[in-house]
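Chemist: Sequence plus predicted model, see below.
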Amino acid sequence: MLDILLDAGLDSVKMLPFLYLAYLLIEWIERTRGSRIEALLAEGSRWGAAVGALLGTIPQCGFSAMAASLYGSGVITLGTLMAVFIATSDEAIPMLLAVPERWPELAMLILIKLCIALAVGLLLDLVVTRLLPAPLRGGFTGKAAAVDCHEEHEEEQGIWMAALTHTLQIFVYIFLFSAGIGILIALVGEEQFAGFLQQTGPFQPVIASLVGLIPGCFSSVLLTELYLSGTLRFSSALAGLCSATGVGLVTLLRTSRSLRQTLLVLLLLWGIGAASGLLLGTLGI
């Protein structure tokens, strides 16, 4: 139990600086009505997916938490959020870096995930989101009033303290959620997960993508361990790591404007991860 709480605490602490920066930006937009600021944000949101994909490749789950907060508050688009989520590999990169003979595979993993993240993010922002309702497509509309931090705070609170208050509230939520997931997984057992994945045959990428949706670092660690041991094929590991977002999904669940937002992101992550893995498996990769 102590190990589970410690792991949950470490996962939650790692994303604190990123969440604080996100809430500083959100508070700044809410309180500022400058036309130059609005124009800059509105223009930047069109190609945010490219920046998001690059940031997601950095092995730090704080970026996914930051992106979830910004999307839930209407600052970034759905495409930018998905680009960050898909490119994120959480603990997989450090684990593979520790095995020098696997570096070529690590390079291929990062490159493929980056390409998928860019393609999906730009496709969503430039084509698909035009068909979605405004609350689902996200993104800055050019009006600071459209940004919402979803939390009440005292009017006399300064921007720094208000951002800190929101950050700590999210921190507690993520810690409790991560601890609960950790306890559940400890009761089920990693061996059961591994055995189940090993028996799924050609549908292994589909199941691996579902495992990737488990919040926290557990999913990326388990998928990488199974890949290094030979239990998972490369295509299946990539499928799971495309849907693994660290604490990103937990943050989105807490900050999103509606349940539809979270469900849409979940379905996209699972579908894109599974489809990518199945395609690579068909190509023999």
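Modeler: Okay, I see it. Residues are numbered from 1 along each chain as shown.
Chemist: alpha carbons only for contacts and neighbour counts from here, please
Modeler: Fine.
Chemist: Run through the strands of the chain in chain order.
Modeler: Under the criterion DSSP state E, the chain carries no strands.
Chemist: farthest residue from the center of it?
Modeler: residue 156 (33.2 Å; CA atoms, centre = their mean).
Chemist: can you give me the helices in the stretch 151-285 of the chain?
Modeler: 159-188, 190-198, 204-212, 218-228, 234-243, 248-255, 259-282 (DSSP state H, counting those that start in this stretch).
Chemist: Tell me which of these sits most buried.
Modeler: Mean neighbour count (mean count of other CA atoms under 10 Å) peaks for helix 234-243 among the helices of the stretch 151-285 of the chain, with a mean of 31.
Chemist: Centre of the chain to it, how far?
Modeler: The chain centroid and the centroid of helix 234-243 are separated by 14 Å under CA atoms, centre = their mean, to the nearest Å.
Chemist: Put this next to the first one:
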Amino acid sequence: MMKMIIDCLLDALHDSIKLVPFLLLTYFLMEELEHHTGGKVQQRIRQAGDLGPLWGGILGILPQCGFSAAASSLYAGRVITIGTLFSVYLSTSDEMLPIFLSEKVPMETILKILAVKVIIAVISGFAVEFAYLHLIHHKEKDLDIHTVCEEEHCSCEDGALQSAITHTVKIFVFIFLISAALNLLIGYVGEESIAAIFQGTPVMGEAVAALVGLIPNCASSVVITQLYLQHIISAGALMSGLLVNAGVGILILFRLNRHWKKNLCIVGTLYALGVFWGIVIEMSGILF
């Protein structure tokens, strides 16, 4: 029992440390933009947001959840748009790529899955952006690092680097504690028990896979990927689980973004998109 606890804590520490470079760079850039740029630069950022979902979908395919963590922080500070946030969330997939490579999955299969994820992420990102601006008629506020500062109860007047370090340390501690708790829970329940959920509800494979994918822990992407490699779940369920697998990005969103109702809406929409695209892939007979 003690060995399991130690292993869970070490895994949580390892996963949290990997996020530090992403978070530190993100907060530093946000501080620099806020303190040393004027309205013209902010206007350019908003204009670049028109292509944000495209870049978010492409950058999100890189392994690990660092980009989803950075995207949540940037969205909380209103540096990127909600469409870009969704494209990053849908494109990233935490531990999928390392597992595929370690299991010697054919490169053609890996590239096909990554390509499908990017296409879905970009299309969905632009769709969410359009709906948000033209159907809901809501515009985001301008760039405001002080929003993040207020959530963290710190001062942003101490210089860009010091403020960035303060933000990073506080988020690091938060992510470590949550990750450790999730690791302990999963270690106690067992990945086999999670896998049994898929076998017990084959008709709802995509919906269940998306629920598992929403767990902000690397274990969820590991379980989903391994189940697919063992032919327990279908390609549609695989895609549903991986599309919503934004890792700790969702945790940071709830930590920094004060609008919890909007956060719930974002997670709900992310889940719905993951299930929808999984069903589309399953019904179309796409195989990887």
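Modeler: Cool, the structure landed. Keep in mind the model is a prediction, meaning the values are calculated, not measured.
Chemist: follow-up on the earlier one: export the helices of the stretch 151-285 of structure 1 to CSV and tack on distance to residue 82 of structure 1?
Modeler: As requested, the helices of the stretch 151-285 of structure 1 are arranged in CSV below (distance: least, CA to CA, whole Å):
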stretch, distance to residue 82 of structure 1
helix 159-188, 20
helix 190-198, 25
helix 204-212, 14
helix 218-228, 17
helix 234-243, 10
helix 248-255, 11
helix 259-282, 8
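Chemist: Pretty sure residue 85 of structure 1 sits against residue 241.
Modeler: No - the pair residue 85 of structure 1 / residue 241 is not scored as a contact, 9.5 Å apart, by CA atoms under 8 Å.
Chemist: re earlier: just list the residues touching the residue farthest from the centre of structure 1, thanks.
Modeler: Under the criterion of CA atoms under 8 Å, 6 or more residues apart in numbering, residue 156 of structure 1 has no neighbours.
Chemist: Near the closest residue in space to residue 159 of structure 1 that isn't next to it in sequence, how many residues? Count them for me, please.
Modeler: Computed as CA to CA, 6 or more residues apart in numbering, the closest residue to residue 159 of structure 1 that is not its neighbour in sequence is residue 27, at 6.2 Å. By the measure other CA atoms under 10 Å, the count of residues near residue 27 of structure 1 is 20.
Chemist: Ok, the one 3 residues further on next?
Modeler: Residue crowding around residue 30 of structure 1 was assessed by other CA under 10 Å; the count is 17.
Chemist: for residue 59 of structure 1, same thing?
Modeler: 16.
Chemist: counterpart of it in structure 2?
Modeler: Aligned by TM-score structural alignment, residue 59 of structure 1 pairs with residue 63 of structure 2.
Chemist: tell me the contacts of the closest residue to its match other than its chain neighbours?
Modeler: Nearest residue to residue 63 of structure 2, sequence neighbours excluded (CA to CA, 6+ apart): residue 94, at 5.7 Å. Contact analysis of residue 94 of structure 2 by CA under 8 Å, 6+ apart lists 63-65, 218, 221, 245-247.
Chemist: again, but for residue 205 of structure 2
Modeler: 198, 233-234, 237.
Chemist: Against which helices or strands is the longest helix along structure 2 packed?
Modeler: For structure 2, the longest helix by residue count, based on DSSP state H, is helix 2-36. Applying 3 or more CA pairs under 8 Å, 6 or more residues apart in numbering; DSSP states H and E, one finds that helix 2-36 of structure 2 makes contact with helix 66-76, helix 145-152, helix 160-189.
Chemist: of all those helices, which lies closest to residue 261 of structure 2?
Modeler: With CA to CA as the measure, helix 66-76 is the member of those nearest residue 261 of structure 2 (13.9 Å).
Chemist: ok, and the closest non-adjacent residue to the counterpart of residue 74 of structure 1 in structure 2?
Modeler: Matched across to structure 2, residue 74 of structure 1 falls on residue 78, judged by TM-score structural alignment. Spatially, and ignoring its direct neighbours in sequence, residue 78 of structure 2 is nearest to residue 143 (4.8 Å; CA to CA, 6+ apart).
Chemist: Go ahead and confirm that neighbour touches residue 32.
Modeler: No - between residue 143 of structure 2 and residue 32 there is no contact under CA under 8 Å: 11.5 Å.
Chemist: So which of these two has more stuff around it?
Modeler: Comparing residue 143 of structure 2 with residue 32 by other CA under 10 Å, the one with more neighbours is residue 143, at 23 against 15.
Chemist: Residue 217 of structure 1 versus the one in structure 1 that sits across from residue 23 of structure 2 in the alignment, what's the distance?
Modeler: Using TM-score structural alignment, the equivalent of residue 23 of structure 2 in structure 1 is residue 19. Separation of residue 19 of structure 1 from residue 217 of structure 1 (CA to CA, to the nearest Å) stands at 17 Å.
Chemist: Give me the distance between residue 141 of structure 1 and residue 280 of structure 1.
Modeler: Note on residue 141 of structure 1: its distance to residue 280 of structure 1, by CA to CA, is 37 Å.
Chemist: whoops, residue 102 of structure 1 was the one
Modeler: Distance from residue 102 of structure 1 to residue 280 of structure 1, by CA to CA: 18 Å.
Chemist: same thing with residue 95 of structure 1?
Modeler: Remark: distance between residue 95 of structure 1 and residue 280 of structure 1 (CA to CA) = 22 Å.
Chemist: Report how many residues lie close to the counterpart of residue 38 of structure 2 in structure 1.
Modeler: The alignment partner of residue 38 of structure 2 in structure 1, by TM-score structural alignment, is residue 34. Residue 34 of structure 1 is flanked by 11 other residues according to other CA under 10 Å.
Chemist: Is the match of residue 74 of structure 1 in contact with residue 148, as I believe?
Modeler: No - in this structure residue 78 of structure 2 lies outside contact range of residue 148 using CA under 8 Å: 9.6 Å.
Chemist: of the helices of the stretch 151-285 of structure 1, which approaches residue 68 of structure 1 most closely?
Modeler: helix 248-255 (4.9 Å).
Chemist: And the closest one, how far out from the chain middle?
Modeler: 9 Å.
Chemist: Output the contacting helices and strands for that helix.
Modeler: Looks like helix 248-255 of structure 1 contacts helix 62-72, helix 159-188, helix 259-282 (3+ CA pairs under 8 Å, 6+ apart).
Chemist: Out of those, which is closest to residue 7 of structure 1?
Modeler: Using CA to CA, the nearest of those to residue 7 of structure 1 is helix 159-188, at 8.0 Å.
Chemist: other SSEs contacting that closest one?
Modeler: Using 3+ CA pairs under 8 Å, 6+ apart, helix 159-188 of structure 1 sits against helix 2-14, helix 16-31, helix 248-255.
Chemist: Quick one: closest of these to residue 55 of structure 1.
Modeler: Going by CA to CA, the one of those nearest residue 55 of structure 1 is helix 16-31, 12.0 Å.
Chemist: This completes my enquiry, with thanks.
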